[in-house]
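K.L.:
build me a structure from this.
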Amino acid sequence: MSSDYELKQQLQSSCHSLVDGIGTAYGYQPSLAAGIVFCVLFGLSMCLHTAQFVWKRTWWCAVFSVGCLTEVLGWAARTWSAECPYNMNAFMMQISTLIIAPTFFTAGIYVLLGRFIQILGRQSSILSPNLYLWIFCTCDIISLVVQAIGGGMASSETNKPNGNTDPGTYTMVGGIVFQLFSITIFVICALDFVRRTLRHQLLQSMTGTIVPLLGAMVLSVLCIYVRSIYRTIELSQGWSGYLITTERYFIALDGAMMIVAVGIFNIFHPGWLLPKEDKFGRELHSAEGMEDVRLQ
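P.N.:
Below you'll find the model as predicted:
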């Protein structure tokens, strides 16, 4: 038993190719091709977002670049794991970064919805623009802290003989369930925004249109929501569950969903499509001035 534990510790702290009969923390050997592809895709999106927000001076869009950078780090760790499948540093790096990354995308969406409300008028939303940012970003931060605590508890147990990872796993599940709950509430609020916009025919009174950008936001939210549901079920099954040990689901329901969620804003970038004035022709200045925009 002692020799098996020592062998496991040696494999986890070094770079060793897959050994028959000895499983990895993933339950499989991560795909090198997938790691490279997603590093390239998120890297390209990051470069484009950076150029776009600098060019158009939409500084708040920097959150998309930061989120892409976090995704690149996570997929780089999975690429590392493809060559060193037992290395726990690579495993924990990809777990932490790929859980955190979507939070930057949702923060950008919260700000974007606030800008839509600022443009269309206060009657388009049940909440004020600033409340969206404060409420939902706070919820994201709380969920991330809980997940980080759970991840730390679980990782410390994996390095012990017969360590019990259940308390850490349950804590992580609690954090991601709370995140799913907060995103669900946001989706309901966003649907109410769309309903109010259509009901009051607010888009018809504008010169130009924000429909493509509004559609991009809806698609991005749906992708993040699908990913959150997947992650909740995945972690609730535990570290040896079917979803977490089957890579194709991770690639399709995490990696692919996130590249669509952030890449769509490269095509329909707020810097290009957001009007500089509200529907009454008043100039929009900053997110801090949202509360000053009212229907007359």
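K.L.:
alpha carbons only for contacts and neighbour counts from here, please
P.N.:
Noted.
K.L.:
show me where the stretch 151-296 of the chain has helices.
P.N.:
Assigned by DSSP state H, counting those that start in this stretch, the helices in the stretch 151-296 of the chain fall at 166-199, 211-236, 247-250, 256-267, 270-273.
K.L.:
next, count neighbours for residue 23.
P.N.:
By the criterion of other CA atoms under 10 Å, residue 23 has 14 neighbours.
K.L.:
let me see the contact set for it.
P.N.:
By CA atoms under 8 Å, 6 or more residues apart in numbering, no residues touch residue 23.
K.L.:
please give me the structure for this one as well, since I'd like to look at both together:
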Amino acid sequence: MGEFQLYKYTPTMAGAIIYGVTFIILLGYNIFIICQSLSKVNLHTGGLRSYNKKDESLLSLSQNQVSCFKKQILPMFIPMMIGILMEAVGYFARASSHGNKQLLTPYIIQSILLLIAPSFIAATIYMIFGRMMRHLNASDYSIIKFKYQTTFFVIGDVFSFFVQSAGGGMMSQSGNQDLGPKIVIAGLIIQLIFLFFFILSEIKFTYLINKIPTTASYGSTKTSTMGIFQRNWNNLNATLIITSILIVVRCIVRVVEFGQGFDGFIISHEAFIYLLDGLLMIMVSSLLICVRPESVMLELMNHE
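P.N.:
Have a look, this model is predicted:
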């Protein structure tokens, strides 16, 4: 077994389990609120009207909008849930390495899953942004042609995912200690480039939607609900920017880590994987879940 397969420390079991359980809780809560929203939409489809004020976003949805929510909006969250699950499995694999840090299988699992999981979460961020712009009738505010925007970012994300996966797989093979990290770095740089363009697109959109608001961005003409509607989609937009920046920070740290090599400072100190990778991804996942993008999408559809 080559040196590249070994930890430079004994992985902590407690920390890995805490992080793994945290991601499982986040995944479970995300599934719960998605199912809750789907249940409300199904009640709406069935003609039931026993809603409280929090459910007003459902009252005027057409059948086409209900179908769009089920077939186009809810599936956007699948990549994020896969990414969160990967994070959980990755940290549980680290926990299993505590007793024997020379075991290759847990090392490969945690190394690859923790490396590529953010790509799945980023894919959901890209799709939410594209859908939000569509419902706000702000397609002219895109940095690239709007009909290609989501596809552009998602394809770039998928490409970086495959490059990182290939590099991560090569690092577990004897004789590829030098080539594997270089390929991983290339994949991370690709991800950073697309994140950079995404943040630029977000900045342009945010500037223009505030300077020249679209009619859809005002929402309902009722003053009692208009302010809430505007606050909700603005909070979602701000969350997309913040989470993108957090992923950028995480990617930069990983680029530096692999650039330093297997004897580098970052890879030799376990604190970095927790504080500048795992913790950042917990923050990203928590923010995306707490802002309730699926509920904001329902409000946007209701005010179209």
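K.L.:
related to what we said a few turns ago, could you dump the helices of the stretch 151-296 of the first structure to TSV with mean neighbour count and distance to residue 72 of the first structure?
P.N.:
Below are the helices of the stretch 151-296 of the first structure laid out as TSV (neighbours: other CA atoms under 10 Å; distance: least, CA to CA, whole Å):
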stretch	mean neighbour count	distance to residue 72 of the first structure
helix 166-199	18	21
helix 211-236	19	17
helix 247-250	17	15
helix 256-267	21	11
helix 270-273	17	23
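K.L.:
just send those back as CSV, with distance to residue 146 of the first structure too.
P.N.:
CSV is the format used below for the helices of the stretch 151-296 of the first structure (distance: least, CA to CA, whole Å):
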stretch, distance to residue 146 of the first structure
helix 166-199, 5
helix 211-236, 14
helix 247-250, 22
helix 256-267, 22
helix 270-273, 32
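K.L.:
quick one: which of the ones you listed is nearest residue 145 of the first structure?
P.N.:
Proximity to residue 145 of the first structure (CA to CA) singles out helix 166-199 among the helices of the stretch 151-296 of the first structure, at 7.8 Å.
K.L.:
tell me roughly how far the closest one lies from the second structure on average.
P.N.:
Once superposed with the second structure, the aligned residues differ from helix 166-199 of the first structure by a mean of 1.5 Å; criterion: mean CA distance after the TM-score superposition for the first structure.
K.L.:
in the second structure, what stretch matches that helix?
P.N.:
Aligned by TM-score structural alignment, helix 166-199 of the first structure falls on residues 178-211 of the second structure.
K.L.:
which element is the most centrally placed residue in the second structure on?
P.N.:
Centroid-nearest residue in the second structure: residue 121, 2.2 Å away (criterion: CA atoms, centre = their mean). Taking DSSP states H and E as the criterion, residue 121 of the second structure maps to helix 104-135.
K.L.:
distance between that helix and the chain's centre?
P.N.:
The chain centre lies 5 Å from the centre of helix 104-135 of the second structure; the measure is CA atoms, centre = their mean, to the nearest Å.
K.L.:
buried stuff in it?
P.N.:
Of all the residues in helix 104-135 of the second structure, those buried under the rule 16 or more other CA atoms under 10 Å are 106-135.
K.L.:
burial measure for residue 122 of the first structure, as a count.
P.N.:
The burial count for residue 122 of the first structure: 19, using other CA under 10 Å.
K.L.:
kindly report the same for the one 4 residues further on.
P.N.:
As a burial measure, the neighbour count of residue 126 of the first structure was computed by other CA under 10 Å and equals 13.
K.L.:
do residue 281 of the first structure as well
P.N.:
For residue 281 of the first structure, using other CA under 10 Å, the count is 12.
K.L.:
ok, residue 7 of the first structure next?
P.N.:
Close neighbours of residue 7 of the first structure, defined as other CA under 10 Å, add up to 11.
K.L.:
quick one: secondary structure of it?
P.N.:
Secondary structure state of residue 7 of the first structure, per DSSP: H, G, I helix; E, B strand; the rest coil, is helix.
K.L.:
and the gap between the aligned residue in the first structure for the residue nearest to the centre of the second structure and residue 148 of the first structure?
P.N.:
Matched by TM-score structural alignment, residue 121 of the second structure corresponds to residue 105 in the first structure. Using CA to CA, to the nearest Å, residue 105 of the first structure is found at 19 Å from residue 148 of the first structure.
K.L.:
just to revisit the earlier point, now do the contacts for the match of residue 121 of the second structure.
P.N.:
Contacts of residue 105 of the first structure (CA under 8 Å, 6+ apart): 63-64, 67, 261-262.
K.L.:
next: residue 143 of the first structure.
P.N.:
Contacts of residue 143 of the first structure (CA under 8 Å, 6+ apart): 175-176, 178-179.
K.L.:
what's the burial count for the nearest residue to residue 279 of the first structure once chain neighbours are set aside?
P.N.:
Of all residues not flanking residue 279 of the first structure in the chain, residue 206 sits nearest, at 5.3 Å (CA to CA, 6 or more residues apart in numbering). Residues lying near residue 206 of the first structure (other CA under 10 Å) number 17.
K.L.:
does residue 206 of the first structure touch residue 276 like I think?
P.N.:
No: assessed by CA atoms under 8 Å, residue 206 of the first structure is found out of contact with residue 276, at 12.0 Å.
K.L.:
quick one: distance of the match of helix 166-199 of the first structure to the chain centre.
P.N.:
13 Å.
K.L.:
who's in contact with the counterpart of residue 246 of the first structure in the second structure?
P.N.:
Correspondence of residue 246 of the first structure to the second structure, assessed by TM-score structural alignment: residue 269. Counting by CA under 8 Å, 6+ apart, residue 269 of the second structure touches 8-9.
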